[in-house]
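Enquirer: Model the structure of this input:
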Amino acid sequence: MHSIAALQTIIGEALTERNFPDNPNTLYEPIKYFLAIGGKRLRPVLTLLAAELFGATIKEGLPAALAIEMFHNFTLMHDDIMDEAPLRRGQETIHKKWDINTAILSGDATLIRAYQLLAECKPELLAELLKVFNKMAQEVCEGQQLDMDFEKLATVTEEEYLHMIRLKTSVLLGAALEIGAILGGADKQDRSNIYTFGVNIGIAFQLQDDILDVYGDPSKFGKQVGGDIIENKKTYLLINALQLAKGSDKQELIHWTEINEFDQQQKIDRVTAIYNDLGIEKLAHKKKMSFAEQAYQALEAMAVAREKKLSLIEFTETLLIREH
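Expert: Okay, the predicted model is just below:
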């Protein structure tokens, strides 16, 4: 089994080698630029880990892994437009560096490349791969729509939020793993187990992100700590704080979410203080670990020798203790 670092290198090199055409430059240059920004390539790493786990070679798994990475980047390109985000990983987003129409078309071309890559897999597996890939793609769109819908709602329940992040974030991790398992010839039960593992890790991953946004180290987090508080994002932390707060804490929390003009640092400090009073960080960590435990149970149930699962265990631990 390859290490996670080795797989990240393989994927990075493959993305460079499998270049896009030169013309029209206005369509393909933004894609090359976006891919060059980098990222951890966690999702395609999962595909290769699963493929190796069940006996496929890196060569057999690589086209599908790259398809997963292309799909992920397509969603980021379009999400940046919807979020009006000026930066992605510290660099200008495509719609800012070029324009919105270019970002839409470049995103579309990236999605098409994902399907082209998937088509390079074994023909006898393609129908099953497409079934898993297309279900995931549709659910990611549903999750993004729910996320946008939540911005207009006064209240969102914890259950609604967890459902949204399952669709928007987690099913992609689950599908990345299941696709690798299909390439390795896993049976239906192990495919189900590894998908469940990925989905639960994905939810834990997003909850860790929610926690880091408030409690992360600014020098390591990579973006402004407290950004979710400033934007009134309905994260696990805010949803539970609004549910648990009483009296003056409740009134102040509602006040900060309703006013349009405020000192950003003051808002971050005051809302964080309310979170601290309510024990919200501990609550979020507990919920995160409950999903991690479900993931470990699914991993344990897989009919594969434990030593072969060590890379996935390492991957999980890296996600859960990450600082950025």
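
Enquirer: alpha carbons only for contacts and neighbour counts from here, please
Expert: Fine.

Enquirer: Surely residue 107 touches residue 70?
Expert: No - if you go by CA atoms under 8 Å, residue 107 and residue 70 don't touch, sitting 9.3 Å apart.

Enquirer: What count of nearby residues applies to residue 212?
Expert: 20 (other CA atoms under 10 Å).

Enquirer: repeat for residue 11
Expert: When neighbours are defined as other CA under 10 Å, residue 11 has 21 of them.

Enquirer: which ones are touching it?
Expert: Applying CA atoms under 8 Å, 6 or more residues apart in numbering to residue 11 gives the contacts 41, 44-45, 62, 65-66.

Enquirer: same deal with residue 101?
Expert: Residue 101 neighbours (CA under 8 Å, 6+ apart): residue 95.

Enquirer: And the next helix or strand past the helix or strand hosting it?
Expert: Assessed by DSSP states H and E, residue 101 sits inside helix 100-118. Reading on from helix 100-118 to the C-terminus, the next helix or strand found by DSSP H and E is helix 126-150.

Enquirer: Mind checking what helix or strand follows that next one in sequence?
Expert: Criterion used, DSSP H and E; the element after helix 126-150 is helix 158-165.

Enquirer: For that following helix, name the packing helices and strands.
Expert: Using 3 or more CA pairs under 8 Å, 6 or more residues apart in numbering; DSSP states H and E, the elements in contact with helix 158-165 are helix 126-150, helix 188-215, helix 236-244.

Enquirer: one more, for comparison:
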Amino acid sequence: MNFADYLTQKLPAVEAEIMRGLPSATAAAPAAVAAPAAAPAAPAAPAAATSATAPSEHTRADLNTYLYQPLAHFSAGGGKRVRPVLCCLGAEAVGGSAEAALTVACAIEDFQSAALIHDDIADKSELRRGEKCLYKTLGTGLAINVGDSALVNVVRRVTVADHLSDQLKVRVIDALLAMQEHTLEGQALDLGW
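Expert: Here you go, the predicted model:
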């Protein structure tokens, strides 16, 4: 099977996992983002609000409007998904399971979303994936917050993955942090030149 066929085959599971794992200010995820029946069962992302008192309906609506819906729209709004599919392919290449790698694969895609949102601000870009950049539609402050939320979700995906041992979670998070650090260093050099 060539890579294009593999990408086409894995894309539905990747798309479903990306959307399923995004945070929300509501307890129930919309039916449209449920994982397909063929995908392995995975724990739902924790509710975004973790205070002792549940946020009011108005606060939940505002969180969805200003944080979670923009993140979901950006995450669903494009990208070739090469990174998560390569992660799945890599898992299979060493005798692992693409399905088991899906959580980490989508964490990498969350990082890519955060990096793109922040990069658009730093570069003062106008368009991303054929649409106005997030900071152009939401404002810089909210766009930074949405990008930061995607960064939080990188680690959250790994920590809630019941099929990963605690030791493996630490190794994965260390690798993800190294990737983030290298990306930030590259961005610093790019902006500083």
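
Enquirer: Drop the TM-score for these two in here.
Expert: The TM-score (TM-score structural alignment, normalised by the length of the second structure) is 0.73; 150 aligned residues with a CA RMSD of 1.6 Å.

Enquirer: one step back: most tightly packed of the helices and strands packed on helix 158-165 of the first structure?
Expert: Counting by mean count of other CA atoms under 10 Å, helix 188-215 has the highest mean neighbour count of these, with a mean of 23.

Enquirer: Can you check which part of the second structure that helix sits on?
Expert: Following TM-score structural alignment, helix 188-215 of the first structure has no partner segment in the second structure.

Enquirer: Flag every buried residue along whichever helix or strand comes after that helix.
Expert: As assigned by DSSP H and E, the chain's next helix or strand after helix 188-215 of the first structure is helix 218-221. Using 16 or more other CA atoms under 10 Å as the test for burial, helix 218-221 of the first structure gives 218, 221.

Enquirer: give the contact list for residue 95 of the first structure.
Expert: By CA under 8 Å, 6+ apart, the contact set of residue 95 of the first structure is 80-81, 101-103.

Enquirer: which residue in the first structure lines up with residue 138 of the second structure?
Expert: So residue 138 of the second structure corresponds to residue 98, using TM-score structural alignment.

Enquirer: Leaving out the residues flanking it, which one is nearest to residue 291 of the first structure?
Expert: Once flanking residues are discounted, residue 291 of the first structure sits nearest to residue 200: 5.2 Å by CA to CA, 6 or more residues apart in numbering.

Enquirer: For that neighbour, give me its contacts.
Expert: Counting by CA under 8 Å, 6+ apart, residue 200 of the first structure makes contact with 170, 291-292, 294-295.

Enquirer: And what about residue 23 of the second structure, helix, strand or coil?
Expert: At residue 23 of the second structure the chain is in coil, as set by DSSP: H, G, I helix; E, B strand; the rest coil.

Enquirer: ok, the corresponding residue of the first structure for it to residue 236 of the first structure distance?
Expert: Alignment note: residue 23 of the second structure maps to residue 20 in the first structure; criterion TM-score structural alignment. Distance from residue 20 of the first structure to residue 236 of the first structure, counting by CA to CA, to the nearest Å: 39 Å.

Enquirer: swap in residue 94 of the first structure?
Expert: In terms of CA to CA, residue 94 of the first structure sits 30 Å off from residue 236 of the first structure.

Enquirer: re the thing from before, list just the nearest of the contacts of residue 11 of the first structure to residue 271 of the first structure.
Expert: residue 41 (33.4 Å; CA to CA).

Enquirer: thought that closest one was touching residue 67?
Expert: No - using CA under 8 Å, residue 41 of the first structure is not in contact with residue 67, being 11.7 Å away.

Enquirer: Of those two, which one has the most company?
Expert: residue 67 (26 against 19).

Enquirer: quick one, what contacts the more buried one?
Expert: Counting by CA under 8 Å, 6+ apart, residue 67 of the first structure makes contact with 113-118.

Enquirer: Same question for residue 79 of the second structure.
Expert: Residue 79 of the second structure touches residue 129, counting by CA under 8 Å, 6+ apart.

Enquirer: What is the aligned counterpart of it in the first structure?
Expert: That one, residue 79 of the second structure, aligns with residue 39 by TM-score structural alignment.

Enquirer: before we move on, what about residue 13 of the second structure?
Expert: By TM-score structural alignment, residue 13 of the second structure lines up with residue 10.

Enquirer: how about the helix or strand harbouring its match: buried residues?
Expert: Secondary-structure assignment from DSSP H and E places residue 10 of the first structure in helix 4-17. Buried residues in helix 4-17 of the first structure, counting neighbours by 16+ other CA under 10 Å, are found at 4, 7-8, 11-12, 15.

Enquirer: What separation is there between the match of residue 138 of the second structure and residue 287 of the first structure?
Expert: Distance of residue 98 of the first structure to residue 287 of the first structure, computed by CA to CA: 41 Å.

Enquirer: out of the two, which sits in the more crowded spot?
Expert: residue 287 (17 against 13).

Enquirer: give me the stretch of the second structure that the helix or strand encompassing that one matches.
Expert: Here residue 287 of the first structure sits within helix 280-301, counting by DSSP H and E. Taking TM-score structural alignment as the measure, the second structure aligns no residues with helix 280-301 of the first structure.

Enquirer: continuing past that helix, what's the next helix or strand?
Expert: Downstream of helix 280-301 of the first structure, the first helix or strand assigned by DSSP H and E is helix 310-321.

Enquirer: Taking helix 280-301 as reference, get the angle to that following helix.
Expert: 170 degrees (axes from the mean of the first three to the mean of the last three CA atoms, to 10 degrees).

Enquirer: Which secondary structure elements does helix 310-321 of the first structure sit against?
Expert: helix 42-53, helix 188-215.

Enquirer: Any chance of CSV for the ones you listed, columns distance to residue 89 of the first structure?
Expert: As requested, these are exported to CSV (distance: least, CA to CA, whole Å):
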stretch, distance to residue 89 of the first structure
helix 42-53, 15
helix 188-215, 15
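
Enquirer: quick revisit: could the contacts of residue 200 of the first structure go into CSV alongside distance to residue 181 of the first structure?
Expert: Listed next are these as CSV, based on distance: CA to CA, whole Å:
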residue, distance to residue 181 of the first structure
170, 17
291, 21
292, 20
294, 19
295, 16
